[in-house]
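S.K.: No letters, just coordinates:
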């Protein structure tokens, strides 16, 4: 028989100091060890914004506790992974002496707790008060011990400098990410999309990661009322991936306009990719839809299969014309192409792997969730269906990888 555990009592008795924070950093719970470490009561803390309860020491011009802890908490929120900080000097107010602060050194770790949909519900902020240890190791003494202590103090100082440099590097990466996302979104403009009220598109950059700006979508009008839809995924991230994505997207758009066939267009793209640094092993899927004949022709270069969903709740995976990614073969080989008929009212979905792939999970599980969502929301219009699918798959706010999505109501 499984023993019953009182987790509330367990949390209260845990010897390490803990806070529980909402994603907006408001304190919702605190254990006894934290109250003892900070000389506070529950009434002092619960319901308080963290940095209102523990602001920086205004008398210390070098105080950076709020900045560094805030950055760590944001990393935990965005990455959805625990974030461990270096030993941090973070003075705290003295409750009995308004305006006075007490020097404190802490060893913190911030761990997100996820809801079933994958979003952060809480952050567990665990700290160890190492003030006495730091003071004992940096107290001035003579002889060999004094030299050792001086060396350890220097190591602490270097660790602090490394922490500062890491924060500057993180900020530089964040700036690059912002520029890359803006460039990506500008390049994803599809003029022909405006003529298709039956098509919805979405692009969501990766959350808490530099793995952004390699995914694309495109819609291209072709002769005889046919049109093409395509998605692709460049290996890499940042500005380089955004630049490669732009070149490959433009090349595939030009190729399908000239050739009107998915497989031949991907052949041209594969040859072009050999001359573009960073383009090899890109995946892409291209489909050409002929509404007059209710026909879809498609080809895939190592990409997850498009899905054709039917009003009765069933779905077909378009996986009969799949070939390796661009440049994966040493010599040029014609790519396969498949054709199938559709019934008006069907839904064609093209997407990149960020929509369905999850760490430690087989891709078939993600495909099953996608087809289940299509069956559940098939009656919605393209835009509402796109949003419903993102919510159903738990990525409405983004995922650990980019997501590009095309919904076509046929």
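M.R.: The structure has been received and is ready for your questions. Note that this is a predicted model, so its numbers are computed, not measured. Numbers count the residues shown, from 1 in each chain.

S.K.: use CA for all of it now, contacts and neighbours both
M.R.: Will do.

S.K.: Could you give me the buried positions within stretch 91-107?
M.R.: Across stretch 91-107, burial judged by 16 or more other CA atoms under 10 Å covers 91-93, 101, 104-107.

S.K.: repeat for stretch 5-20
M.R.: Buried residues in stretch 5-20, counting neighbours by 16+ other CA under 10 Å, are found at 11-12, 16-20.

S.K.: Just flag the most distant two among these.
M.R.: 16 and 20 (13.0 Å; CA to CA).

S.K.: Second structure follows, compare the two:
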């Protein structure tokens, strides 16, 4: 065609009620149908907080439309997923008769709009008013209309209450899983090397939380340190339990293995008999402070980064195999080694730090490398904080994140 489409005109001409909402829940725009049905002008809507424009009916103590809509919008912001709401009663104040509230019923759907970095930058709020449909089902018999309205409203309330109970249950599971994970992850005081910082950031909401782990262990023979991170597919208590089993198994294997590849060989065989460990990933490094070398091996995990003192970033991707328990007959895993000089920094992490929706993973790796290069002179604690601040979304990531920083 070659013609430039005027998407603003298309938006205004949409036949249904559609509004654009910012992450702060402020109206960014609203189409003509939305303004018409809502009985508001553009000046009364755009630029104002949506619950300032449409508050709950103060004369109805049981009004919950504002709370339910806010919860739906927050879910979309946190998960990046479309959310179709149950039928809502949400009364609207009459502009011609201030203080009078009209009983209205709505069917809302909320969806995310992503920016270039994969974050949710706008919310599409599409609404269908069903008030007349509810009343029309009762014909000319007012009592039948009221019965139908009451029945639909009751069913909607029951569904909302069920959703709230499910969210509460997820929240309680999340708290227990986080406590379990905190109890199972190692303390830094357990290793001799003190130039180390660790961070764990849980995901926003109940999903995809508690599957990430890290481990640091003093190795036998000389001044050596084993550093590992891993990621279990799944969430909640089950993932936290699997995470604890794999971390403990790798910690034990690392103490007696000849190298990181052999440690992952042992872990892979162990994962084969652990329910929930399918497709788990892990990477482990053996740091020899006397020889100034790092041996490493990866089971399907994002590569560690070695930040040299001069700012050069070395991506340790020379020994990557499939995830744990990915092969029915596992082959011996590969291993690689690299050298470093004093002042270098080793960084291990999980995919929550670098992966974003609709973004190539190389973009995240480059973003991490740039942050590490700029903050390489910081001590490990400050470097870890700076990396998390720059790479994680302001509202939190939708996948949990583990980060280990070791000054060599």
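M.R.: Yes, it's here. Note that the structure is a prediction, hence the values are computed from the model and not measured.

S.K.: Quick check: buried residues in stretch 331-348 of the second structure?
M.R.: Buried residues in stretch 331-348 of the second structure, counted by 16+ other CA under 10 Å: 333-336, 340, 344-348.

S.K.: From the opening residue of that stretch to its closing one, how far?
M.R.: One end of stretch 331-348 of the second structure sits 25 Å from the other (CA to CA, to the nearest Å).

S.K.: can you check stretch 74-92 of the second structure too?
M.R.: 22 Å.

S.K.: Relative to the first structure, which residues correspond to it?
M.R.: Under TM-score structural alignment, stretch 74-92 of the second structure corresponds to residues 74-92 of the first structure.

S.K.: Name the surrounding residues that touch that stretch.
M.R.: 23, 38, 54-57, 63-66, 69, 72-73, 101-114, 119-120, 123, 159-160, 163, 207-209, 400 (CA atoms under 8 Å, 6 or more residues apart in numbering).

S.K.: from the middle of its chain, how far away would that stretch be?
M.R.: Relative to the mean C-alpha coordinate of its chain, stretch 74-92 of the first structure is positioned 18 Å out (CA atoms, centre = their mean, to the nearest Å).

S.K.: related to what we said a few turns ago, and the two most separated of the buried residues of stretch 331-348 of the second structure?
M.R.: With CA to CA as the measure, no two of these lie farther apart than 333 and 344, at 26.6 Å.

S.K.: nearest to residue 295 of the second structure, of the buried residues of stretch 331-348 of the second structure?
M.R.: Using CA to CA, these come closest to residue 295 of the second structure at residue 336, 5.7 Å.

S.K.: The first structure: which residue goes with the closest one?
M.R.: Match for residue 336 of the second structure (TM-score structural alignment): residue 338.

S.K.: got a list of what its match touches?
M.R.: Contacts here follow CA under 8 Å, 6+ apart; on that basis residue 338 of the first structure touches 297-299, 320-321.

S.K.: Are any of those residues buried, and if so which?
M.R.: Burial by neighbour count, 16+ other CA under 10 Å: within those this picks out 297-299, 321.

S.K.: Which pair of the residues you listed spans the longest distance?
M.R.: 297 and 321 (9.5 Å).

S.K.: Give me the common contacts of those two.
M.R.: Joint contacts of residue 297 of the first structure and residue 321 (CA under 8 Å, 6+ apart) are 337-338.

S.K.: Could you list every helix and strand that the helix or strand hosting residue 106 of the second structure packs against?
M.R.: Assigned by DSSP states H and E, residue 106 of the second structure falls within strand 105-114. Packing partners of strand 105-114 of the second structure (3 or more CA pairs under 8 Å, 6 or more residues apart in numbering; DSSP states H and E): helix 65-79, strand 83-84, strand 88-89, strand 120-129.

S.K.: and that strand, how far from the first structure on average?
M.R.: Superposed on the first structure, strand 105-114 of the second structure shows a mean distance to its aligned partners of 2.3 Å (mean CA distance after the TM-score superposition for the first structure).

S.K.: Residue 269 of the first structure matches what in the second structure?
M.R.: Match for residue 269 of the first structure (TM-score structural alignment): residue 267.

S.K.: Now do the contacts for the residue nearest to its match when sequence neighbours are not counted.
M.R.: In space, residue 267 of the second structure comes closest to residue 250 once its chain neighbours are excluded; the distance is 5.8 Å by CA to CA, 6 or more residues apart in numbering. Residues in contact with residue 250 of the second structure, defined by CA under 8 Å, 6+ apart, are 263-264, 266-267.

S.K.: Give the equivalent position in the first structure for residue 250 of the second structure.
M.R.: Superposed on the first structure with TM-score structural alignment, residue 250 of the second structure falls opposite residue 252.

S.K.: Residue 217 of the first structure versus that match, what's the distance?
M.R.: For residue 252 of the first structure, the distance to residue 217 of the first structure equals 11 Å [CA to CA].

S.K.: And for residue 36 of the first structure?
M.R.: Using CA to CA, one obtains 55 Å as the distance from residue 36 of the first structure to residue 217 of the first structure.

S.K.: which stretches of the second structure form helices?
M.R.: Along the second structure, counting by DSSP state H, helices occupy 7-13, 32-38, 42-45, 50-53, 65-79, 131-136, 142-184, 236-256, 260-271, 361-374, 380-391.

S.K.: if we compare those helices, which one ends up closest to residue 305 of the second structure?
M.R.: Taking CA to CA, helix 361-374 is the member of the helices of the second structure nearest to residue 305 of the second structure, at 7.7 Å.

S.K.: Report the contact partners of the residue nearest to residue 257 of the second structure when sequence neighbours are not counted.
M.R.: Of all residues not flanking residue 257 of the second structure in the chain, residue 263 sits nearest, at 5.4 Å (CA to CA, 6+ apart). Residues in contact with residue 263 of the second structure (CA under 8 Å, 6+ apart) are 250, 253-254, 257.

S.K.: Pick the one among the residues you listed closest to residue 29 of the second structure.
M.R.: Using CA to CA, the contacts of residue 263 of the second structure come closest to residue 29 of the second structure at residue 250, 53.3 Å.

S.K.: Which of the contacts of residue 263 of the second structure has the largest number of neighbours?
M.R.: Greatest neighbour count in the contacts of residue 263 of the second structure, by other CA atoms under 10 Å, goes to residue 254: 30 neighbours.

S.K.: my guess is it contacts residue 265, does it?
M.R.: No - assessed by CA atoms under 8 Å, residue 254 of the second structure is found out of contact with residue 265, at 10.6 Å.

S.K.: In the stretch 301-408 of the second structure, what residue spans correspond to strands?
M.R.: 305-307, 313-315, 320-321, 336-339, 345-349, 401-407 (DSSP state E, counting those that start in this stretch).

S.K.: possible to save the ones you listed as a markdown table with distance to residue 131 of the second structure?
M.R.: Below are the strands of the stretch 301-408 of the second structure laid out as a markdown table (distance: least, CA to CA, whole Å):
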| stretch | distance to residue 131 of the second structure |
| --- | --- |
| strand 305-307 | 58 |
| strand 313-315 | 60 |
| strand 320-321 | 58 |
| strand 336-339 | 67 |
| strand 345-349 | 52 |
| strand 401-407 | 45 |
